[in-house]
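In: Structure for the following, please:
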Amino acid sequence: PGVVVSHELLSRATQYEPSITTGRISGFKQDIGGQRVLQTDAAIIQGNSGGPVFDDRGQVIGAATFTSLQGEQVVQGFNFLIPVETIQEAASKAGVTPKGDSMFTRLWNHGVDLYIRDLHYRAYRNMSAANRIHPGFPDVERVREDCDIKHKEQGYLHREEYQWALIGVLLVGGIAGVWFSGRRLMSATRRGIRGIVRDELDAREGRSPP
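Out: Below you'll find the model as predicted:
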């Protein structure tokens, strides 16, 4: 794992930077325990075990498990993955039930969606909440900082918090206007009803209306 999370020539700021390799599924094998494994030519090094493997649609299809060695050197192009079905079966036998996305994942996904839609203020808040759960993730910090910069570059009328405040003021003003209009209408209605009743009584008594 030391090879993955640190290197004498890399800065500490990149300690948790994700890295991605690409490759193809080049074979279907079985390990010595009879479990199905997938052979891949994607580069895998010590410390990658357990890392997710995605297909071209972004779906997890397995996890990196073991590589091939020649002496102490990793032989690339002859690496293996555990299929996701095997992982799910093992989890089920162990009584582990997936509970859906974690709070961090939900905050991250929603924050990215807001960021793509240029809703930087709300995206910043989501990323800040995600950062409090798992601090130090470079992607979270990068999006969070970019949201902060873009939010400050926006004019006041384009900032979401001011837009919501303006909507709130207009909403309160509208409700107040409807309330006062309603009171005036009710007052006029009562006066009209009293006039009709008075005219009816005058007519019954044979008096002319004033």
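In: rest of the way, CA atoms for contacts and neighbours
Out: Fine.
In: Please report how far G177 lies from W164.
Out: Per Cα to Cα, to the nearest Å, G177 is found 20 Å from W164.
In: Quick check: T97 vs Q88, distance?
Out: Taking Cα to Cα, one finds T97 at 9 Å from Q88.
In: Could you point out the longest helix of this protein?
Out: In terms of residue count, the longest helix belonging to the chain (DSSP state H) is helix 160-205.
In: Proceed likewise with the subsequent sequence, for comparison:
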Amino acid sequence: MAGSNLTRRRLLKAVPAVAGAGVAGCTGSLNDGGTDTPTETATPTPTATPDLPNVHQRTVQRDKAAITHVSAVVSGSISWPSYSVIDTVDESILGTWEGEDEQFVLTVDGEFEITGPDYSYSGTYVVVEDELVLEFDSGETSTFRYERQDGDSAPILELRQDGELAARYHRTRAGRSRDAVEVAEDLVLLEDEGAGTITESQDLEARASGSGFVVTSDGYVVTNAHVVLADKTPEEMLYRQLAAEQRRALREEFASGYDLTDSEKRQVEEVLFETFMSYYVEHGSVDHVAEQFNVLNGRATPDDDLEVISWDATVEAAGTVVTEVDGEPSWGRDVALLKVDREPLPTVSLGSAEDLRTGEEIFVVGYPDIGVDQLFEDRNVALEPTLTTGVVSARRTLNSGIEAIQTEAAINNGNSGGPMYDSDGEVVGVATFGPADAGIQEIKFGLPVEVVKEFMAEHGVENESSELDEAFEEGLNAYWRGDCETAIEKMETVLDLYPGHPYAGNYIDDCESGDAPG
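Out: Sure thing, here's the model as predicted:
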């Protein structure tokens, strides 16, 4: 028996078989000296070679250890002066009002018109508490304290300046009511003044995530530049996080007062977000800012500590997410290089997109857009690579001169930065989903792998495989054809080189439990 060539795992598996053979049929010291009984040798039945998995399955199994979840965390403390939320339109005074030889119209759009026998004025207005502020088209501004009363036959509106009655009207036609989106658009945040002013502060964390793929065994990872926040400052990320939290709180009031469609809900949320964002950017300040980037390969469950099982990463280089061409925004070279201090790591092999044509199948492998909160609240949710498929809908050159592979494949925020494959399982691009706030059309596209290679070359990084990749692929091929002896040997080599490999042990377990193909 060649015991010196057995690994510990294989030796443990072999022990029962060796012991049984010694008792039942081996000659030597255990032989009782009797005459051996001849036995017939049966002709073994040929074992059919298992069918290979399809290209999707083969590619995912081959590369998923090199496909990573990329996360960015920005932390800091924001301070801002307290404010009041003001509705700048009072629906009770909307409509047409008649006074002595004068008509006064206030519209739901925030516009007014005053018409007399030989004059006419117009402009815009806002309501702040019990004051009506008129800004005339000429640029002049007049402020009135107003009071609406219920008259005997029609409502009465009185305007006063310096305590003196300036005008008195009765309403002849009521204005229309606003919808929820219009109400949201009419809200403003006014900084508190005087004794009621306080400075508020909050410690915040803002997170973003996407996918990536390892391109060198010594730890270089490719992803999208927007995944590592190349298009936003840390301060902007924190302001956005605070604005989103305040928007959610105010959104509940709208949800209880209106029966909103999904489209209206989105519009209300967008309007409220911009209102809060503008206030914090103008009046707020940020201190103690820190950024952290992490890379995870494999699978995370609610029982895992993501910060423990992820690797710290540094952003070595990042391209431009959005560029301006002739005064209009356009997508740039949305690629970034991360570096983790780990080796050897599994890698993907970069192919070519030069022959990729419209109508051809492509598929994307990446981590789904699962928030950390959802991961820990839903015990059935796991963070792991998934596959989406589609076709090339167009090859186009963007305004910025960047070549792009436009696709109808289901690419979402989580897939951003992940590898895009052709029907042969070759990496032909990096999947990209543009951020919704970039100010240009959201399209699902891939940057051709040639763009990635060019970016890597500019920073002295070359795609390379290693002994680890070779052993893993040989082990996979053996596993698929039902050769568990070779599969176990190769996967144990993988684990010797990279003890933390997230999947190699699964193939060994399948072979030992009899669940392998064949």
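In: circling back to that earlier point, which of T97 and Q88 of the first structure has more residues huddled nearby?
Out: Higher neighbour count among T97 of the first structure and Q88: Q88, with 15 against 10, using other Cα atoms under 10 Å.
In: Please, which helix or strand holds that one?
Out: In the assignment (DSSP states H and E), Q88 of the first structure maps to helix 84-93.
In: Wait, G77 of the first structure touches G27, no?
Out: No: assessed by Cα atoms under 8 Å, G77 of the first structure is found out of contact with G27, at 11.0 Å.
In: what residues do those two have in common as contacts?
Out: T40 (Cα atoms under 8 Å, 6 or more residues apart in numbering).
In: re earlier: the longest helix of the first structure maps to which residues in the second structure?
Out: Alignment note (TM-score structural alignment): helix 160-205 of the first structure is unmatched in the second structure.
In: now stretch 20-29 of the first structure
Out: Stretch 20-29 of the first structure corresponds to residues 387-396 of the second structure when matched by TM-score structural alignment.
In: Would you indicate which residues of that stretch are buried?
Out: For stretch 387-396 of the second structure, burial by neighbour count (16 or more other Cα atoms under 10 Å) applies to L387, T389, G390, V391, V392, S393, A394, R395.
In: What count of nearby residues applies to the residue nearest to the second one when sequence neighbours are not counted?
Out: For T389 of the second structure, ignoring the flanking residues on the chain, the nearest one in space by Cα to Cα, 6 or more residues apart in numbering is F363 at 4.2 Å. The local packing count at F363 of the second structure equals 24, with neighbours defined by other Cα under 10 Å.
In: quick one: the helices in the first structure?
Out: Here the first structure has its helices, by DSSP H, at 2-5, 84-93, 103-116, 120-133, 138-153, 160-205.
In: need the ones you listed in a markdown table with distance to V53 of the first structure, can you?
Out: Formatted as a markdown table, the helices of the first structure follow (distance: least, Cα to Cα, whole Å):
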| stretch | distance to V53 of the first structure |
| --- | --- |
| helix 2-5 | 16 |
| helix 84-93 | 9 |
| helix 103-116 | 18 |
| helix 120-133 | 24 |
| helix 138-153 | 19 |
| helix 160-205 | 38 |
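In: which one of these is the most hemmed in?
Out: Of all these, helix 120-133 has the most neighbours on average by mean count of other Cα atoms under 10 Å, namely a mean of 20.
In: List the contacts of it.
Out: 103-104, 107-108, 110-115, 137, 140-141, 143-145, 147-148, 150-151, 159-161.
In: any idea of the angle it forms with helix 138-153?
Out: Helix 120-133 of the first structure runs at 150 degrees relative to helix 138-153, counting by axes from the mean of the first three to the mean of the last three Cα atoms, to 10 degrees.
In: Touching, V60 of the first structure and G50? I think so.
Out: No: using Cα under 8 Å, V60 of the first structure makes no contact with G50, being 11.9 Å away.
In: Perfect, that will be all.
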